[in-house]
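> sequence? don't have it. structure:
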């Protein structure tokens, strides 16, 4: 029994991604890490921001995105600090996963609860990718006689192949390509928005500043939280970087830029389409060649982003498989075969779930209000308070408590508003 426990801890404490060699030359450079941060954080949620601004108003929406961005960055730093504390206490410095933090904070139940939340949250985010791609391809190729689910399942073989790639450094070229696709597509969308808005001669008075429907604010906030997805990849990104001391500064610079782009994107989209803004803003665009190219470009970019979303899911599942196989003295070759099969099953299962999602906007807000709020705010603040305890200054205890309680309140109240409708 003691040996089994030791094996479990050795496997469970491995990084979220495949362990990288000790040589820094094998790790991700600053540019590669930058690309991976952007492609991890920026996803489908950004295209729902104009709809969130429509619900909340452009002033409330801008402030909300800024607050969510700053809070998410702070909580990412909390995770890194917790990992560093535990790694310094381990003989081999092997505390690298979210699950490790849960285990050291609350024992085995903490590990299982943490891993369940990560798996469900990452699955929900991955489903959103499938839904977005399917919905946009269906819009682009109208009249072809195919359903949205058909386009989702066409993506499955590609995603299975990409999911078999083992490390962030190996995925970096795909990440950079996805970043280029997303930036170009978003730039064209903003250009279309500005041309439409100023071409119609609108005034700010025609757009809502702060909604009178208070119940709409949590809904919009859920969309904003969902935009800063990929939180479960924080420790993997930090662990993959050559000079990990520079990670907080790089993360701050990247988050600052992403937050400003989010505000600009949501603002321009709402100004352009007003109360006609749809839950995915690309569906508002006219059916011309540039707009269709934008939708296809975004789909391509997100298709290459999806494998990074799947990494935490695969790592947890594969950790459990390794325990079972090694306890049965099975060979490493069988482990590799099971890894490929499990990753394929994950992709197929998520595609099936995506085919049943009825509406992107409501789904994104629900995921942001529940899973993303727990993963991004509640759990990091809880771990930090638990692991550092009395060594924290009073101001940081108060700040962590505010983040924790606000995250819980937002999760419950935002979920309620999403379910009953805005």
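Nice, thanks for sending it over. Source: prediction; values computed, not measured. Numbering: from 1, shown residues only.
> switch to C-alpha atoms for all contacts and neighbour counts from now on
OK.
> so residue 96, which of the three states?
Recorded secondary structure, residue 96: coil (DSSP: H, G, I helix; E, B strand; the rest coil).
> Give me the contacts around stretch 260-268.
46-53, 58, 61-62, 65-66, 186, 190, 193-194, 197 (CA atoms under 8 Å, 6 or more residues apart in numbering).
> Skipping adjacent residues, who's closest to residue 403 in space?
Counting by CA to CA, 6 or more residues apart in numbering, residue 377 is the residue found nearest to residue 403 once chain neighbours are left out, at 6.2 Å.
> A strand includes that neighbour, no?
No - per three-state DSSP, residue 377 lies outside any strand segment and is helix.
> Surely residue 60 is in contact with residue 209?
Yes - Residue 60 is in contact with residue 209 according to CA atoms under 8 Å; the separation is 6.8 Å.
> Those two: who's more crowded?
residue 60 (21 against 17; other CA atoms under 10 Å).
> That one: which element?
helix 58-89 (DSSP states H and E).
> any idea which helix or strand comes after that helix?
helix 98-140.
> Pull the residues that contact whichever helix or strand comes after that following helix.
Per DSSP H and E, helix 98-140 leads on to helix 148-154 as the next helix or strand towards the C-terminus. Residues outside helix 148-154 that contact it (CA under 8 Å, 6+ apart): 130, 131, 133, 134, 135, 137, 138, 351, 354, 355.
> Stretch 102-117 now?
98, 99, 100, 101, 316, 371, 375, 383, 386, 387.
> How about stretch 199-218?
54-60, 271, 274, 369, 410, 413-414, 417, 422.
> Let's see that with 7 Å instead.
55, 56, 57, 58, 59, 60, 271, 274, 414, 417, 422 (CA atoms under 7 Å, 6 or more residues apart in numbering).
> Tell me which residues of the helix or strand hosting residue 260 come out buried.
Secondary structure assigned from DSSP H and E places residue 260 in helix 247-273. The neighbour-count check on helix 247-273 (16 or more other CA atoms under 10 Å) flags 247-248, 250-251, 254-256, 258-259, 261-263, 265-273 as buried.
> And here is the other one:
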């Protein structure tokens, strides 16, 4: 569930005040790590703990490489013609393939943002349904109960007012991971990890792309790459810092997925917090996660609202209507419609794990692998050494194949 507040046409991170190395480290972690990590033990259950570990490692390395491709493409274009303060993913699409390139790139980003918003509501709905089971309400009922509140939050003009809740959600994420690990340790001491009963590599081939889709979904915030690099004081150190951060995140992901699967085995749920015992600590973390996501949900909708409101301003301008009252009314209506539309989509999603894998297999694979490799091959062309052309082609073809095959397996089930 991406927490990026990406603006399609403008830089995402204000560059008037450059970030230190430590601040950039924090920004990378907050941008990349989201609630998708709580689905990793389920991915390990589907793929097996050996295949799951290798898969997360491969996805981590590949995502890091493709992030560097974006930075190199932006640097090349900036040396030829000014791109503004940061340039955007859409700018690279435009410089590579003209207006169609910008259109395709931005549509994928917006749809991905919408899918991330749906995933937020599905996650909240499943956890609230788990906590308040005696009330007899369905997951969809909890989602629709939140709609009026989310509409009100979406009308708040300043996203900075919601920033503390984003931090709160990250704290709850860490607490949830800590409680899962504590449960793992308890089982290890009391019963021991039954390695022999856990799958190493699944015999169901379809389970591998399904689990890989979830792993890709966990490496969020790919569209923030250019803004993060641009915000750093010493941009030359960004690749090294990114490598160190990704190495740490990947290791934590592998250990968390492994421990969660070892603890709960074939009973591992698509959101591992649903496996926790119903005591005050686990229930508190679940409620805390939901509260944090409820308040940061409008941040997820920001890019969508920005584009719709931009179109609305164009319509008013073309009709020679400069009335700000009509513009404000239209803004409030459009934001309410977006919230209701996303809630309806979320109510139709069967479960978090299936949806996360679907988003990872399609939108995230396109953004993270296919487009960066395509831009790099197009912009650098014959100047690239043969080995890098081959590597980029492998990334492109693998990402494209995975998007098609992974989508198929997610739809038909594993």
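Nice, I can see it. These figures come from a predicted structure and were not determined experimentally.
> Compile the contacts of stretch 102-117 of the first structure into TSV and extend it with columns for distance to residue 107 of the first structure and neighbour count.
Below are the contacts of stretch 102-117 of the first structure laid out as TSV (distance: CA to CA, whole Å; neighbours: other CA atoms under 10 Å):
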residue	distance to residue 107 of the first structure	neighbour count
98	13	28
99	10	24
100	9	27
101	9	26
316	17	21
371	21	21
375	18	23
383	12	22
386	12	15
387	12	19
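> Now flag whichever of the residues you listed is closest to residue 167 of the first structure.
Checking the contacts of stretch 102-117 of the first structure against residue 167 of the first structure by CA to CA gives residue 316 as the nearest, at 14.7 Å.
> so which helix or strand takes in the closest one?
helix 289-327.
> For that helix, which helices and strands make contact with it?
helix 2-12, helix 98-140, helix 156-163, helix 168-199, helix 332-354 (3 or more CA pairs under 7 Å, 6 or more residues apart in numbering; DSSP states H and E).
> so where in the second structure does the longest one end up aligned?
Helix 98-140 of the first structure corresponds to residues 89-131 of the second structure when matched by TM-score structural alignment.
> Onto which residues of the second structure does the helix holding residue 60 of the first structure map?
Under TM-score structural alignment, the match for helix 58-89 of the first structure is residues 49-80.
> Tell me the buried residues in the matching stretch?
Buried, per 16+ other CA under 10 Å, within stretch 49-80 of the second structure: 49, 51-53, 55-60, 63-74, 77.
> do the same with stretch 224-243 of the first structure
224-242.
> picking that back up, would you mind getting the average deviation of the helix holding residue 316 of the first structure from the second structure?
Compared with the second structure after the fit, helix 289-327 of the first structure shows a mean deviation of 3.1 Å (mean CA distance after the TM-score superposition for the first structure).
> buried ones in that helix?
Neighbour-count burial for helix 289-327 of the first structure flags 291-292, 294-319, 321-323 (criterion: 16+ other CA under 10 Å).
> and what of stretch 96-107 of the second structure?
Of the residues in stretch 96-107 of the second structure, those buried by neighbour count under the rule 16+ other CA under 10 Å are 96, 97, 101, 102, 105, 106.
> Could you dump those into a markdown table and include distance to residue 357 of the second structure?
Below are those laid out as a markdown table (distance: CA to CA, whole Å):
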| residue | distance to residue 357 of the second structure |
| --- | --- |
| 96 | 29 |
| 97 | 29 |
| 101 | 26 |
| 102 | 26 |
| 105 | 21 |
| 106 | 21 |
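> Could you single out the nearest of the residues you listed to residue 160 of the second structure?
Residue 160 of the second structure has its nearest neighbour among those in residue 106, at 24.1 Å by CA to CA.
> quick one: that closest one and residue 303 of the second structure, what's the gap?
According to CA to CA, to the nearest Å, residue 106 of the second structure and residue 303 of the second structure sit 10 Å apart.
> go on, residue 24 of the second structure?
On the measure of CA to CA, residue 24 of the second structure and residue 303 of the second structure end up 22 Å apart.
> Name the residue most distant from the centre of the second structure?
In the second structure, counting by CA atoms, centre = their mean, residue 320 sits farthest out from the average C-alpha position, at 39.7 Å.
> Report the separation between that one and residue 308 of the second structure.
19 Å.
> Also residue 43 of the second structure?
Distance of residue 43 of the second structure to residue 308 of the second structure, given as CA to CA: 35 Å.
> What helix or strand is residue 270 of the second structure located in?
Counting by DSSP H and E, residue 270 of the second structure is part of no helix or strand.
> follow-up on the earlier one: just name the most buried of the helices and strands packed on helix 289-327 of the first structure.
Ranked by mean neighbour count, these are led by helix 98-140 with a mean of 21 (mean count of other CA atoms under 10 Å).
> Now that helix on the second structure. Mean distance?
Counting by mean CA distance after the TM-score superposition for the first structure, helix 98-140 of the first structure comes out at 1.2 Å.
> ok, now stretch 394-410 of the first structure?
With mean CA distance after the TM-score superposition for the first structure, stretch 394-410 of the first structure averages 1.1 Å from its match.
> What residues sit buried inside that stretch?
For stretch 394-410 of the first structure, burial by neighbour count (16+ other CA under 10 Å) applies to 397, 400, 401, 403, 404, 407, 408, 410.
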